[in-house]
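S.K.: Sequence and predicted structure, then a few things I'm wondering about:
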Amino acid sequence: MKEERFTRLTQGINLSHWFAQAPLTHKNFQTRVTAQDIQRIKKMGFRHVRLPIDPNVLFNEKQPEKLNQENLEYLDRALDTILAEKLGVIVDLHPQARFKQRLYRDVNFVNNVAKFWKSLAQHLSTRDPELVFLEVLNEPDVKDPKVWYKIQPQLLAAMRSGAPFHTLIASSNLRVGRNWDNIAALQLLSPVKDPNVVYNFHFYTPRPFVSQGATWGWNMLRYFHNVPYPSNPKLVAAILPQIKNETARKRLREYGKQRWNAQKLEELISSAAAWAKEHQVRLTCNEFGVYRRVAPPDDRNTWIRDVRSLLEKYNIGWSMWDYNHGFGVMKRVNGQSVPDLGTLQALFA
């Protein structure tokens, strides 16, 4: 892949809750993200967007080769709007958990998804391959990564059959065994024999900081508020009186002792870069971010700056999660969504 095309996969932002993670209605497709939003994203300095798409928008299991034409029109309009601003776009297959679990245990379902991806790739193949990228699956999540790594080559081959010249994005499993460690899972992946594939991981580490206040996932997160970054025992001790759950306090003490900082983050990100160098492949991190609700704003921006700087140091592409939702580069001020200048500075300064 030429350097110019890979450069397009740097400095990106995710367009969440548009064609995935939200009601899959024509109204949402039309109104969630507007042409003005895309123009604003361009002016902010982003080079590409990542567009999550729930397969249910287009996929009919009984006729996997036939895309839902009515919804496809809305997707095409969205792509037209994005490409009109000369932004790159990652078309990301972003299913719910049930879809992924079927994929891991049902060979016939894998075959149908491969047929679907071939048709979708064929449809997208008329778009400029310098601007449009195809991502096989968001966050594969199976206890044994080898299960996903046996499935992925079949889906990539189907995508390549439909779009011979477009760059494909392969996904590392989200965890290894019971441990949520996307980078460790990446290191178990053997690249396919296709030089036009980029490999992807997500980065939400350390969880007590980046996901504090979340009401999903690990149940301790809802108790975490005002968790600092960088961490040390003294800084964490200052917030412990606010934490009402003893197990949560114990976990936060551990977080303080671990002394999370840029150097500790670099140990992880550099190990991903070492894997890419060993296999002579390109690497991207198309999700990273900090949940806004209760995170200290300055600390949030410090973490974003540290991660973004490290990704760039190791020549890893990036897309922050997300544009205008819980992790957003936008924030609410007097009922209006406005750019968070501190977050933009963390991303671009």
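M.R.: Yes, it's here. Numbering: from 1, shown residues only.

S.K.: CA atoms for contacts and neighbours, from now on please.
M.R.: Noted.

S.K.: ok, E246 - how many residues close by?
M.R.: When counting by other C-alpha atoms under 10 Å, one arrives at 11 neighbours for E246.

S.K.: typo on my end, Q96
M.R.: Using other C-alpha under 10 Å as the criterion, the residues surrounding Q96 number 14.

S.K.: Pull the contacting residues for it.
M.R.: Contacts were defined as C-alpha atoms under 8 Å, 6 or more residues apart in numbering; by that measure Q96 touches D54.

S.K.: S16 versus that one, what's the distance?
M.R.: Taking C-alpha to C-alpha, to the nearest Å as the criterion, Q96 is separated from S16 by 14 Å.

S.K.: do D106 as well
M.R.: D106 sits 28 Å away from S16, taking C-alpha to C-alpha as the criterion.

S.K.: Look at these two and report which has more neighbours.
M.R.: Set side by side, D106 and S16 show more neighbours around S16, with 23 against 10, by other C-alpha under 10 Å.

S.K.: Correct me if wrong: that one contacts M320.
M.R.: No. Contact status for S16 versus M320: not in contact, 10.8 Å apart, counting by C-alpha atoms under 8 Å.

S.K.: Show me where the stretch 201-349 of the chain has its strands.
M.R.: Taking DSSP state E, counting those that start in this stretch as the criterion, the stretch 201-349 of the chain contains strands spanning 282-288, 317-320, 330-333, 336-339.

S.K.: The structure to be compared is supplied as follows:
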Amino acid sequence: MNRREWIAGAVALAGCGAAESDAPTAQFPIRRGVNLGNALEAPNEGDWGYRIERAHLAAIAEAGFDGVRLPVRWDAHAEAEAPFAIDPRFFRRVDAVIDQALEQGLKVQLDLHHFDALIADAEGQRRRFIALWRQIARRYNQHPDALVFEPLNEPNGDRWRGEALALLQRDALAAIRESNPTRLVVFGPGNWQNIEALRNWSPPEGANVAVSAHYYEPHAFTHQDAEWLGDSAPRYDRAWGSDAEKRQIAEHIARAARWGASRGHAMQLGEFGVNMAVPLEQRAAWTRTVRAACEANEMGWCAWDFAGAFPIWDRERGRFIPDMLDALFG
């Protein structure tokens, strides 16, 4: 299964899962964010055609975003055997991006991305995963609260359901808390962090824990003709944007927001977007609908992505794509 395969259909979140809470729900700190995808999540930065530049972070802040999500493929730059040390040169590169973003007044959501070995070998890679987070957490324990941690992007597959995922997330939080007792830590459900999977999942218990889900529905629309899916890329042989399609998005987001509010969790839609093969007018219309639903339900949002396969930035012209920026802020 591809990392962005999603279960289509209606979401049934309300009234399911953990007990409701009377605690007030804090807002997710990043209200208007963008993912810096395809850069440090590649095997090596630049392999997928994009490198993060200081000027990009300045442009993001100037446009009105208040944060960035930074996907990082940590395991590609760490030893395979204990103590699983992360390459100091790679650490310094991540340092630079974080510090440059913070200098622009942006919050940073630091994410562990594409740890495919962990997904495939749950027990064999568990110690390595925890060791990576102990190192990451220690390195940034003096950074301001504007830096938040997200231990694992899109857990998926039969190995990461139910109790197995709950235990992994609990242990990751414990490792982070050894050096960062109060930093915000963000978790998401299984099934690729699909918004639908919230109903069968709860984040680890404790203070300063928030929830992030992802949204690419309908998958056949957002991923139609996606180059990286090859012959398995879906088709969507009509224009998107009927009243029923817009209502479905509004209902999905509203149910997720109610799920979070009933449990006292700050909520974020941490990824949503449409790939560049889709006509720009359609991409913008879908993006506007999702963004507006998040804001109507007081959920933070973080678009996927800045300059990758779902871009809001035109790399050739060195500027935001006007239609996409308007969809996010108009």
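M.R.: Done, it's in. The structure displayed is predicted, hence computed values, not measured ones.

S.K.: Next, the TM-score between them, please.
M.R.: For this chain pair, the superposition-based TM-score is 0.84 by TM-score structural alignment, normalised by the length of the second structure; 305 aligned residues with a C-alpha RMSD of 2.6 Å.

S.K.: Tabulate the strands of the stretch 201-349 of the first structure in CSV, adding columns for distance to S172 of the first structure and mean neighbour count.
M.R.: Supplementary listing: the strands of the stretch 201-349 of the first structure in CSV, determined by distance: least, C-alpha to C-alpha, whole Å; neighbours: other C-alpha atoms under 10 Å:
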stretch, distance to S172 of the first structure, mean neighbour count
strand 282-288, 11, 23
strand 317-320, 15, 26
strand 330-333, 28, 16
strand 336-339, 31, 14
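
S.K.: Quick one: closest of those strands to N200 of the first structure.
M.R.: N200 of the first structure lies closest, by C-alpha to C-alpha, to one member of these: strand 282-288, at 4.8 Å.

S.K.: Report all helices and strands that the closest one contacts.
M.R.: In terms of contacts (3 or more C-alpha pairs under 8 Å, 6 or more residues apart in numbering; DSSP states H and E), strand 282-288 of the first structure is packed against strand 197-203, helix 262-279, strand 317-320.

S.K.: Mean neighbour count, those: which tops it?
M.R.: Among those, ranked by average contacts under mean count of other C-alpha atoms under 10 Å, first place goes to strand 317-320 (a mean of 26).

S.K.: Which residue numbers in the second structure does it align to?
M.R.: Mapping strand 317-320 of the first structure onto the second structure (TM-score structural alignment) gives residues 300-303.

S.K.: List the contacts of the most centrally placed residue in the second structure.
M.R.: Most central in the second structure under C-alpha atoms, centre = their mean is G270, positioned 3.8 Å from the mean C-alpha point. Residues in contact with G270 of the second structure (C-alpha under 8 Å, 6+ apart) are 212-214, 300-303.

S.K.: Please tabulate the strands of the stretch 201-349 of the first structure in JSON lines and include distance to W117 of the first structure as additional columns.
M.R.: Output for the strands of the stretch 201-349 of the first structure, formatted as JSON lines (distance: least, C-alpha to C-alpha, whole Å):
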{"stretch": "strand 282-288", "distance to W117 of the first structure": "20"}
{"stretch": "strand 317-320", "distance to W117 of the first structure": "23"}
{"stretch": "strand 330-333", "distance to W117 of the first structure": "32"}
{"stretch": "strand 336-339", "distance to W117 of the first structure": "35"}
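
S.K.: the helices in the first structure, which residues?
M.R.: Ranges of helices within the first structure are 3-7, 26-31, 35-44, 69-84, 97-105, 107-124, 145-162, 182-186, 207-210, 233-237, 246-258, 262-279, 297-313, 341-348, based on DSSP state H.

S.K.: can I get those helices in CSV with distance to V227 of the first structure?
M.R.: Below are the helices of the first structure laid out as CSV (distance: least, C-alpha to C-alpha, whole Å):
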stretch, distance to V227 of the first structure
helix 3-7, 34
helix 26-31, 34
helix 35-44, 28
helix 69-84, 36
helix 97-105, 29
helix 107-124, 41
helix 145-162, 31
helix 182-186, 23
helix 207-210, 6
helix 233-237, 7
helix 246-258, 8
helix 262-279, 16
helix 297-313, 9
helix 341-348, 18
